[in-house]
Structure formats: C-alpha cells, structure tokens
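Participant: got a structure for you, letters missing:
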C-alpha cells in the first residue's frame, strides 16, 4: 500500500489481548543463547522487548513497513534496533538464530515464499516462529465483506474484500516439514471479553478495517463504520460482563 495506514494508538487499544498469542508463541521456542534475533513486522516494538528480556545477550532487530510504528518503537528504552522494511523484500545481513512474526503474514499474499526465504536465512539449528489469525470465516469478517459488497460501498471498497489468505496448522506443518524443518503447529481459539459500546468494531478498526478506512475520507469513514456497527453488534451480542469475541489463531514453530 502506498500510504502508512497503521495507527499505533488505535492498534494499542487491545494491547493485552494482542500480546498474549506472542508470549505463548515464543514460549514454545527452544533457542538457547541465540546471537541474532529478528522480529518481522514488529509494529510499535513493545513485544520486541519480550525478546530482549528473554535473550538479553542477543542482538535484537525489529522491522515493520509502517514508518509510524517504527517511530513509536524507536522511542522505547531498549538496545533493540528498529528499521522500516517490507517483509517481502527484507533479507538478513547474516544468518539468523531466530525470526519471529506476530500477526503479519496474513497481509502478505506471497507469504509462503517469504517463509521459504526466512528458513534459508536461518543458521543451522535456527528457529522460525509465527502466528496468524485464522478467523477469516468468522462473523466479523463475513460482516465486513457484506458491507463492502453492498450497493453503497461496492464501487469504492468491493475490491478490498478477500477470502481466507492463510492456511491451517496442517498446511504450514506440511509446507515447512517438506523443507526439512522440525515443526510444531497448533491452533487456539481465544475468547476475549471486550468492553465498550461496540467493542468488536473498535477491535477491527485497528486491524481488518485499516485498508478500507485508508481509502475513505472522514465523512465516509463515519458512515462506513456506522453501517458496520449494527451487523457486528448483532453477531456479537453484549452481556452483563462484556462482549465475548472468539478469535482463532494459528501458531507455527519450526527449527531448521
């Protein structure tokens, strides 16, 4: 995309819910005293700090395609280095002991090729760990596709609707196993309990809706989110304790 569509403030609204999969992902990595660790698609860098805490003697490098996110990351007090780069073209300047990617590859149609490049860039015994959302058939995404395809929005947003861009756990296990890696792949459905008037709309405004909102002017953004608010509230009814929001994620850890 030509412009930086990522807003660190909006994305951080549900930071605790978004950090849990990352922590659980890296907990399954068995790297001991790695020298060079990379966070691909590091966002605003807070989760990169978890890598620095676990491996304090390693060189930690994070990159993201969003300049706004990297500006935010560089404000952190850490020895980690941050750079603006695209996952499809970035290459390490030396063999990596670990590369981790948290909820990024679903945005990359050619991410299977990217995984191949990353595996090639690992040192012998190096680790690749990533997780991606597996909820593209969930009511939230169905509602987004239906509103984008509606008469009001199809001309402006119809081309942004997409099917399921990721595989399941077995798909990635097969892909990386045939590449010679030892692979641990699994799926987890989290049930987040969100608070607020229409919290699922708030959630997707920081992720799935970014390409749509980027294309609309402020008045159109307000109308589009108003059109989506009703279907989302109906799909995810509020309760006395909050709004349950099931979210399936796919995890893969591979050792070269």
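Facilitator: Cool, the structure landed. The model shown is predicted, which means the values in this text are computed figures rather than measured ones. Numbers count the residues shown, from 1 in each chain.
Participant: can we go C-alpha only for contacts and neighbour counts from here?
Facilitator: OK.
Participant: Let me see the contact set for the residue most central in space within the chain.
Facilitator: In the chain, the C-alpha nearest the mean C-alpha coordinate belongs to residue 103, at 1.8 Å (CA atoms, centre = their mean). Neighbouring residues of residue 103 by CA atoms under 8 Å, 6 or more residues apart in numbering: 130-133.
Participant: then this one, side by side with the first:
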C-alpha cells in the first residue's frame, strides 16, 4: 500500500485516541523501564504512554515514514524508528509492548501474539487493541462495492483486501495467551461515534480500512468507488434525532502480564 496520510488519520484523533487511553488504563504496571509503542502512528498513543510513565524509556515504532515524521514533530524528546511488527525483535526485553490498532493488519495471530509476548521482560505486559469491525456496514459495504463495479479486477479478491479471516474471537486470544501468562484480561466493546454525515464516515475509513481498496485504483476509479461507497453508507447509517450518524465501532482489547 501507499504510505499512510497522518493528516487524514488525525482528522478524528480524539475518537481514535479514546480506545488507546482505555487500553493504557488497564495496564498493570507502575514504573516500566522500557515501553515500546508498536505501530505508533502519528504519536497520539505514544503521548499517552509518555504522560503516564514520564520516567520510562519510550520508543515508538512504525512502518510508515510519514507517520514517524509526524510523531517526531509531536514528541521530539522521544525516540522513534522504522520497524514492522510482523518481524520486529527488541534490542532488550521491554516491560511494556503496547500495540494499539496495528495487529489487525497482520496475519497469523496464533503465531504473532505469543511471539510478541515472549519478548517481554519478567513481569512485563503485552497490551493490544484491535478494531473488530469487519462485519460492520462500513467494511461489509467496502467488499460489496469492490466486487460489483468496474474497479473489481484492479482490486482483486475483496476478502483479501478486507483482511477477512485474520481476527480471532476474544476467547481465542485468551486461549492463546493464558497458558503463557500470569494474568490475561480480554474484552470487547463497541464505541458509537457521532459523525456529521455519510461523507464524514467515508473520510474516517479512508485513512484506514478503505486504503487497500482505493490504493490499486486510478483517479477516475477512486472517484467512482468513493461515490458508490458513500451512497451505500448514506443508506446504511441513517440520521439520528439530531441529524448526525452514529458509527458503531467494535474493538477487542487484550492485556496479558508475564510471570516474574
């Protein structure tokens, strides 16, 4: 895919940062020496970690140079680097691996999550938050529009573009980590974000889930896809009592603590 767009991603920064804060609030650590923000994006989640743990060494890692530039501009006193969560190996064992809204992009979770957990120092914590919205109208309609228009050949299999089959049920993540961990906390919740209109919902997902569908298209195809998709979104998310739309956004949270 093309590089991420930090300006587009941060257009809904308050809404995106809320689950990051909720995840961090459940981390059972008082004074970690080293905290890794894996998939740090533009640094909004890294700023939360720095505020809670001002004495910790904090490193933000991401695959996107544009996102890392944005994070460095926001937090020039912290260290950021280029790394892929799928292959990353720490230089030394961290006390906290914090992965907010990143692991859903990667396959083979039964291998990935235990591997990340194994990198922790004794007593360390793996904290993960992942969008779990592939069955929601936003993502279901992406796949339907992708399969039904003149752009279908360019996009390819909508299930592949839409990352179907990558996520486990919450209980599956518990079963992965419970045999390895001293404590595992798993939960799923749905946020309901107030959006001005259908165009705002399309703008939200354009920065994330819609990217694999739009990236292979030329300018005319992108415009046609977005118009068809926005029309379907407008019908799926009806105006509420105040005229706004409610975007339901389920997310899965995992906090696993390693034994001493």
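Facilitator: Everything's here; your move. From a predicted model like this one, the values you see are computed outputs, not experimental measurements.
Participant: quick revisit: translate the residue nearest to the centre of structure 1 into the numbering of structure 2.
Facilitator: Aligned by TM-score structural alignment, residue 103 of structure 1 pairs with residue 101 of structure 2.
Participant: I'd like to know how far that match sits from residue 170 of structure 2.
Facilitator: As defined by CA to CA, to the nearest Å, residue 101 of structure 2 lies at a distance of 15 Å from residue 170 of structure 2.
Participant: go on, residue 92 of structure 2?
Facilitator: For residue 92 of structure 2 relative to residue 170 of structure 2 (CA to CA), the value is 29 Å.
Participant: Which one's more surrounded, these two?
Facilitator: residue 170 (17 against 10; other CA atoms under 10 Å).
Participant: From residue 255 of structure 2, how far off is that one?
Facilitator: With CA to CA as the criterion, residue 170 of structure 2 and residue 255 of structure 2 are 12 Å apart.
Participant: what is in contact with those two at once?
Facilitator: residue 186.
Participant: Please point out which of the contacts of residue 103 of structure 1 structure 2 shares.
Facilitator: Using both residues aligned by TM-score structural alignment, their matches' CA atoms under 8 Å, structure 2 keeps these contacts from the contacts of residue 103 of structure 1: 130-133.
Participant: What are the boundaries of the strands in the stretch 151-260 of structure 2?
Facilitator: Under the criterion DSSP state E, counting those that start in this stretch, strands of the stretch 151-260 of structure 2 are mapped to 183-195, 245-257.
Participant: would you list these in JSON lines and tack on distance to residue 4 of structure 2 and mean neighbour count?
Facilitator: JSON lines is the format used below for the strands of the stretch 151-260 of structure 2 (distance: least, CA to CA, whole Å; neighbours: other CA atoms under 10 Å):
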{"stretch": "strand 183-195", "distance to residue 4 of structure 2": "22", "mean neighbour count": "16"}
{"stretch": "strand 245-257", "distance to residue 4 of structure 2": "21", "mean neighbour count": "21"}
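Participant: okay, now the corresponding residue of structure 1 for residue 150 of structure 2: neighbour count?
Facilitator: In structure 1, the residue paired with residue 150 of structure 2 is residue 152, using TM-score structural alignment. Around residue 152 of structure 1 there are 13 other residues, counting by other CA under 10 Å.
Participant: And for residue 139 of structure 2?
Facilitator: 18.
Participant: Quick check: it is in a helix.
Facilitator: Yes. Assigned with DSSP: H, G, I helix; E, B strand; the rest coil, residue 139 of structure 2 falls within a helix.
Participant: you'd agree it is up against residue 132?
Facilitator: No. Residue 139 of structure 2 is beyond contact range of residue 132, at 10.2 Å (criterion: CA atoms under 8 Å).
Participant: and the nearest residue to residue 254 of structure 2 once chain neighbours are set aside, what does it touch?
Facilitator: Excluding its sequence neighbours, the residue lying closest to residue 254 of structure 2 (CA to CA, 6 or more residues apart in numbering) is residue 186, at 4.6 Å. Residues in contact with residue 186 of structure 2 (CA under 8 Å, 6+ apart) are 170-171, 173-174, 252-255.
Participant: tell me which of the residues you listed are still there in structure 1?
Facilitator: The contacts of residue 186 of structure 2 retained in structure 1, by both residues aligned by TM-score structural alignment, their matches' CA under 8 Å: 170-171, 173-174, 252-255.
Participant: Assign residue 128 of structure 2 to helix, strand or coil.
Facilitator: strand.
Participant: Distance check, it against residue 147 of structure 2.
Facilitator: 32 Å.
Participant: Could you do residue 179 of structure 2 as well?
Facilitator: Taken as CA to CA, the span from residue 179 of structure 2 to residue 147 of structure 2 is 41 Å.
Participant: close enough to count as contact, residue 53 of structure 2 and residue 32?
Facilitator: Yes. Look at residue 53 of structure 2 against residue 32 with CA under 8 Å: they come within range, at 7.3 Å.
Participant: Translate residue 185 of structure 1 into the numbering of structure 2.
Facilitator: Checking TM-score structural alignment: residue 185 of structure 1 goes with residue 186.
Participant: And residue 209 of structure 1, what's its match in structure 2?
Facilitator: Residue 209 of structure 1 maps onto residue 210 in structure 2, by TM-score structural alignment.
Participant: Report the secondary structure state of residue 60 of structure 2.
Facilitator: strand.
Participant: Would you mind confirming that it is in contact with residue 77?
Facilitator: No. Contact criterion CA under 8 Å: residue 60 of structure 2 and residue 77 do not qualify, at 11.6 Å.
Participant: In terms of neighbours, single out the busier of those two.
Facilitator: The neighbour comparison of residue 60 of structure 2 against residue 77 (other CA under 10 Å) goes to residue 60, with 26 against 9.
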